[in-house]
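Visitor: mind looking at a prediction? Sequence and model below.
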Amino acid sequence: MYPVTLDGQSIAKKREEIRAYFHNTFDLFEKVFELLKDESVFYKKSEPTRHPMIFYFGHTATFFVNKLINMKIINERINPEFESIFAVGVDEMSWDDMQEGHYKWPEVSEVRAYRNAVRTLVDELIIHLDFTLPIRDDSSMWIILMSIEHERIHIETSLVLHRQMPIEFIKEVPEFNLCKHSSDAPQNEMIAISGGEVTLGKDKTHNLYGWDNEYGDYSEVVEDYQVSKYLVSNGEFMEFVNESGYEREEFWDEEGLEFLKKSQVKYPHFWVKEETTFKYRALSKIIDMPLDWPVDVNALEAEAFCRYKSRKESRHYTLPSEAEYELVYQHSNLKDVPELHESRANINFYHYASSCPVDEFSFNGIYDVIGNVWQWSRTPIRGFKGFEAHEAYDDFSIPTFDEKHALILGSSWASSGNLIMKHSRYAFRKHFFQNAGFRYVITTNTQHKSEDIYETDELISQYCEFQYGDTHFGVENFAVSCAKIADKYAHNKTKALDLGCATGRASYELAKTFDEVEGLDFSVRFVSVGSKLKEEGYIAFSSKEEGELTVNKKVSLQDLGYEKLAHKVSFWQGDACNLKPNFNSYDLIMATNLIDRLYNPRLFLDTVDARLNDDGILMLTSPYTWQESSTKKEFWLGGYKDGNGNEVKTIECLKSILDAKFDLLHVEDLEFVIKETARKYQHTISQVSVWKKR
């Protein structure tokens, strides 16, 4: 099925369109997992850097609930444990939790029952949620669409993981039919493409769902260039393999050589060596090598092939850029209306559940402009001008803006929904495997490379300045002050949790006296800053001066004096109201300016004692800025009058909640200053309360 349009029709018809799209997506996702031979395979990993398949089976359903909770569309969870352990996937980020001891996977039947409960919940919401047309990104129905499109992504990525499973763990499913024809690979050739000014991006009036990285604008002047007529086929790539391309270091860059060292591969991942010949691993069977199907490789292999071909032919071949691909798209007369693509592209399972010959689907003389396999580009994904992270899923794009995630272009046989749209932008690490291959270009257009990646997100930059920048008006750095107070009252200093750690400064400060510190924040946008400081030794950010004027700043571990203690600090993404079980046994939990930002602060306070050791310290700081955009008023812990007209103060409410399990040791006011511009600052007073667990 194709994506839901955001406008047109009546509300009633739109509801039915969304319901049909939702159930089709849910059904197709579950059909993918029928490929697993039996339930024992759900607990196997297709490769070491991923979770077992049971995680992915539960993940897409918990995504619906977690986003609906976070956006305050629903108030109650279905299964808090599942919605914790299945919450965060894996992109080889430092905050991805891959320690098996932290997970106790449930039975497959339990996850199926959970998925059914989620299906019922979402179906009811689609029927009853109020919304207007056109649907925009501030609509509750947008969160439903976001969750559906998220599951569409996992339909494809789960198929890749299943394809990576040993064949004995996979069975054939009739609905996933393979292409049954192949022959010799066609001779590739170059097609001339006229250059011009390219504008990328779309605005919020676009009539189809989009991820946050698709919005905004970017312009680039592209010179004339040439593009290959076909995707690189297995037959064309075979020459590289036969000439020991995987063993010749001159064809591989530093990252590529590291990939070769770790993997010890000599040929593509989905090729199967049998004596002197190669077979091909399709989704559910091993077949004779289809020489005219596109080769499935990662970006590092694609780049190595381009260097090999350049050396051999004394011409400069490389992968296309995002802007060059846009000109190919225009040359092909493709429109961003998927119905026109349906019958003449290998997408959306329309023809096959596999690749097919590279000379089967022509687009004005260039084949597979969309479909068959994704095409690696040489462009790292970056936000367009005007980029804004969507608050419901702020970790979809921002963690990939690291110059390490390359854009994939054009969709594959397994792509559907937003994945087949012209404006869709997806990116993966270069060593990842997807349903992805490549085509090459001959070009003089250069790719801009960034030495330092300056954080330009206004909120994150502001917090970087707040935690790592200058002090103002004689007020000490707030993170440093908080760590000092925590150190004073925590007598046992084995392990601390910096909850609501933001960009991580207090986590490092606590590490001066604690043996181990975990910094945790709901937002990956924040977590990634502290993590980058640890992993790369520096952070760089833009501090706003006035209007559009900014000053770039860079701070290193050495500047801060943290180089010898960074190993004691780790950073994680998590929900303070629904933490994973492994976040426990702390001597200190410091929740900084967090209470009045939680969707259910009472839930956090009622359970936090279980995560502290005996005599452990709970330290809360907050300016008590209660607002319904963060916390529904029914969950406020203060800042209102009760039914008798009496004022309810937060500190008194905290005492009534915590008194049964904690002794109140200390209360003080602590001021902090946040710079907005060179001449505008926020001066705030936070109340600190320190509690000792009985």
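Guide: Happy to help now that I have it.

Visitor: switch to C-alpha atoms for all contacts and neighbour counts from now on
Guide: Will do.

Visitor: buried sites along stretch 324-334?
Guide: Residues of stretch 324-334 classed as buried: 324-329, 331-332, 334 (neighbour count, 16 or more other Cα atoms under 10 Å).

Visitor: so where do the helices sit in the stretch 301-450 of the chain?
Guide: Counting by DSSP state H, counting those that start in this stretch, one finds helices in the stretch 301-450 of the chain at the ranges 322-331.

Visitor: cool, and the stretch 101-250 of the chain?
Guide: Remark: helices assigned in the stretch 101-250 of the chain by DSSP H, counting those that start in this stretch are 108-128, 140-164, 234-242.

Visitor: of these, which is nearest G89?
Guide: When these are compared by Cα to Cα, helix 140-164 sits nearest G89, at 10.6 Å.

Visitor: off-centre distance for that closest one?
Guide: Relative to its parent chain, helix 140-164 has a centroid offset of 12 Å by Cα atoms, centre = their mean, to the nearest Å.

Visitor: which strands or helices does that helix pack on?
Guide: helix 11-32, helix 53-70, helix 108-128 (3 or more Cα pairs under 8 Å, 6 or more residues apart in numbering; DSSP states H and E).

Visitor: re earlier: right, and the helices of the stretch 101-250 of the chain - which one's nearest V529?
Guide: Nearest of the helices of the stretch 101-250 of the chain (Cα to Cα): helix 140-164, 24.9 Å.

Visitor: now the strands for the stretch 451-600 of the chain?
Guide: In the stretch 451-600 of the chain, the strands defined using DSSP state E, counting those that start in this stretch lie at 495-499, 516-521, 538-546, 549-556, 569-573, 586-592.

Visitor: report the buried residues of stretch 306-318.
Guide: In stretch 306-318, counting by 16+ other Cα under 10 Å, buried: 306-310, 316-318.

Visitor: ditto for stretch 373-388
Guide: Those would be 373-384, 387-388, for stretch 373-388 by 16+ other Cα under 10 Å.

Visitor: mind putting the residues you listed in CSV, distance to L161 included?
Guide: Shown next, in CSV, are the buried residues of stretch 373-388 (distance: Cα to Cα, whole Å):
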residue, distance to L161
V373, 15
W374, 16
Q375, 18
W376, 19
S377, 22
R378, 24
T379, 25
P380, 23
I381, 23
R382, 26
G383, 28
F384, 31
F387, 31
E388, 31
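
Visitor: and the comparison structure, right after this:
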Amino acid sequence: MLQLKDKYQSVRSRSEQICTSLETEDYVVQPVVDVSPPKWHLGHTSWFFETFILIPFVKDYKPYNTSYPFVFNSYYESFGKKIIRTDRGNLSRPTVEDIYSYRHHVDTAMTQLLSDTPSAEIQTLTILGLNHEEQHQELLATDIKYILGHNPLFPPYEELVNQPINDNSEMGVIHVEEGMYNIGYKGNKFCFDNELNNHDVFLAAFTISKALVTNQQYIEFIEDNGYQRHELWHAEGLDWVKNNLISAPLYWHQINNNWHYYSSRGIRKIELNEPVTHISYYEAAAYAAWKGMRLPTEFEWEAASPRFQWGQRWEWTNSAYLPYPGYVREAGAIGEYNGKFMVNQMVLRGASIVTPPGHSRSTYRNFFHPHLQWQYTGIRLAQSGE
């Protein structure tokens, strides 16, 4: 199992690489409930391997610290009590140094396990654990940006990003004919259970933009009083705008009458031709309405995806996060991974510049609550009819 062991070591190393420019104090901060401290991500992903693989399958394995399941369990009710999510930033202990020691302890045991010939069950759980850690790598990157982007000093930092595969220069629209389209994962490689079951969906004719909406285009929406025009917004979206005084995407700042935004390079002038990012579903839908268009459904997005470039931004769709036909939640704790979140969230498709290489695919279903902005989210427009 040399290949799986190498993959394990590569993924685990990448999580730590994302944190290389952090100071010790940065690891502990939790500005809002949706953002977890970096040290918690590092501990939780280690807890996953320890809890799901090492403790049940390695006879002589000794857990690093018997208190850590309480600290690093996220939402797995099957494993008992855990700290309240909002309290993750209140933990001065365990220390950052101790969490890195914890990772080393887990990695040593996992590397030894994978050096032999583990059972098919262990291999399956390891692959799930690696994909789980890659999900947290993306969260870790965006959480670090939120933490530092809400520091009044706006410090620059090293960000591990993929080279953009979409330069947003491909203009025009794609026409998709009415018909039946195959949706969902089909193959024998890894996928998450929410990508199953593969099934056919009937789609009416539609068009979809080849390019993502740019900062320049979104500024035109702002300057046309887009945030004040109630007719463009969902009722909940308008309440969110008013209650939170939202007037621009996250990290945008007006300085000397010019739009700037925060990035890993600190505060800089907005690049007008870059795809707009860090917007909520509410904002994406309002912008689409302003253009006289709409967001694509996740099925339209998947059907058309071979014909446009994607991967710079997670793209909001107009689909609620629901199970596919025939979906059955896995038994036990693994069944808590996706199924229990299939309510009150919207689906995003694609990937972003901080998605680990090779982690996403055209059938991948990301999902977030409609008010959230902190991920690298963007807009692709669609319209009914040919």
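Guide: Received the coordinates, thanks. As the structure is a prediction and not an experimental result, all values here were calculated from the model.

Visitor: care to give me the TM-score?
Guide: The TM-score (TM-score structural alignment, normalised by the length of the second structure) is 0.87; 370 aligned residues with a Cα RMSD of 2.7 Å.

Visitor: that older thread, now, the buried residues of stretch 306-318 of the first structure that are in strands?
Guide: 317-318 (DSSP state E).

Visitor: do I have it right that T677 of the first structure meets K544?
Guide: Yes - here T677 of the first structure lies in contact with K544, judged by Cα atoms under 8 Å, at a distance of 5.2 Å.

Visitor: so these two - more neighbours on which side?
Guide: Counted by other Cα atoms under 10 Å, T677 of the first structure and K544 do not tie: K544 has more neighbours, with 20 against 16.

Visitor: in space, what's closest to Q163 of the second structure - neighbours in sequence excluded?
Guide: In this structure, Q163 of the second structure finds its nearest non-sequential neighbour in I353, 6.9 Å apart by Cα to Cα, 6 or more residues apart in numbering.

Visitor: what does the one you found correspond to in the first structure?
Guide: Alignment of I353 of the second structure against the first structure is given by TM-score structural alignment, with W413 as its counterpart.

Visitor: follow-up on the earlier one: ranking the helices of the stretch 101-250 of the first structure by burial, who's on top?
Guide: Of all these, helix 140-164 carries the top mean neighbour count, a mean of 21, counting by mean count of other Cα atoms under 10 Å.

Visitor: which one, of the helices of the stretch 101-250 of the first structure, ends up nearest to Q434 of the first structure?
Guide: Of all the helices of the stretch 101-250 of the first structure, helix 140-164 comes closest under Cα to Cα, at 6.0 Å.

Visitor: what's the mean distance for the closest one versus the second structure?
Guide: Superposed on the second structure, helix 140-164 of the first structure shows a mean distance to its aligned partners of 0.9 Å (mean Cα distance after the TM-score superposition for the first structure).

Visitor: want to throw the strands of the stretch 451-600 of the first structure into a markdown table with distance to R248 of the first structure?
Guide: Below are the strands of the stretch 451-600 of the first structure laid out as a markdown table (distance: least, Cα to Cα, whole Å):
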| stretch | distance to R248 of the first structure |
| --- | --- |
| strand 495-499 | 48 |
| strand 516-521 | 43 |
| strand 538-546 | 34 |
| strand 549-556 | 37 |
| strand 569-573 | 38 |
| strand 586-592 | 51 |
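
Visitor: so which of the ones you listed gets nearest L178 of the first structure?
Guide: In terms of Cα to Cα, the element of the strands of the stretch 451-600 of the first structure nearest to L178 of the first structure is strand 569-573, at 39.5 Å.

Visitor: quick one: the spatially most central residue of the first structure and R425 of the first structure, what's the gap?
Guide: Among the residues of the first structure, the one closest to the centroid is F396, at 3.7 Å (Cα atoms, centre = their mean). F396 of the first structure sits 11 Å away from R425 of the first structure, going by Cα to Cα, to the nearest Å.

Visitor: what residue of the second structure matches up with the residue nearest to the centre of the first structure?
Guide: By TM-score structural alignment, F396 of the first structure lines up with Y337.

Visitor: which residues does its match contact?
Guide: Contacts for Y337 of the second structure were tallied using Cα atoms under 8 Å, 6 or more residues apart in numbering; there are none.

Visitor: residue in the second structure matching Q164 of the first structure?
Guide: The equivalent of Q164 of the first structure in the second structure is Y146 (alignment by TM-score structural alignment).

Visitor: quick revisit: need the helices of the stretch 101-250 of the first structure in CSV with distance to K261 of the first structure, can you?
Guide: Compiled in CSV, those are given as follows (distance: least, Cα to Cα, whole Å):
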stretch, distance to K261 of the first structure
helix 108-128, 36
helix 140-164, 20
helix 234-242, 17
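
Visitor: please name whichever of those helices is nearest to A540 of the first structure.
Guide: In terms of Cα to Cα, the element of the helices of the stretch 101-250 of the first structure nearest to A540 of the first structure is helix 140-164, at 30.7 Å.

Visitor: quick one: the strands in the stretch 201-350 of the second structure?
Guide: 206-209, 252-255, 258-263, 266-269, 314-320, 346-350.

Visitor: between those strands, which one is nearest to Q216 of the second structure?
Guide: Going by Cα to Cα, the one of these nearest Q216 of the second structure is strand 258-263, 10.3 Å.

Visitor: okay, and the closest one goes to which residues in the first structure?
Guide: Matched against the first structure by TM-score structural alignment, strand 258-263 of the second structure falls on residues 277-282.

Visitor: what are the buried residues along that stretch?
Guide: 278, 280-282.

Visitor: show me which pair in those is furthest apart.
Guide: So, these by Cα to Cα: farthest apart are F278 and A282, at 12.9 Å.

Visitor: to which residue of the first structure is K210 of the second structure aligned?
Guide: In the first structure, K210 of the second structure lines up with K229, judged by TM-score structural alignment.

Visitor: show me what contacts that match?
Guide: Here K229 of the first structure is in contact with 188-191, 365-367 (criterion: Cα under 8 Å, 6+ apart).

Visitor: one step back: so which of the strands of the stretch 451-600 of the first structure comes closest to R19 of the first structure?
Guide: Smallest distance to R19 of the first structure across the strands of the stretch 451-600 of the first structure (Cα to Cα): 31.4 Å, for strand 569-573.

Visitor: for that closest one, packing partners?
Guide: For strand 569-573 of the first structure, the elements it packs on are strand 516-521, helix 524-536, judged by 3+ Cα pairs under 8 Å, 6+ apart.

Visitor: hmm, try it at 10 Å
Guide: Judged by 3 or more Cα pairs under 10 Å, 6 or more residues apart in numbering; DSSP states H and E, the packing partners of strand 569-573 of the first structure are strand 495-499, helix 505-510, strand 516-521, helix 524-536.
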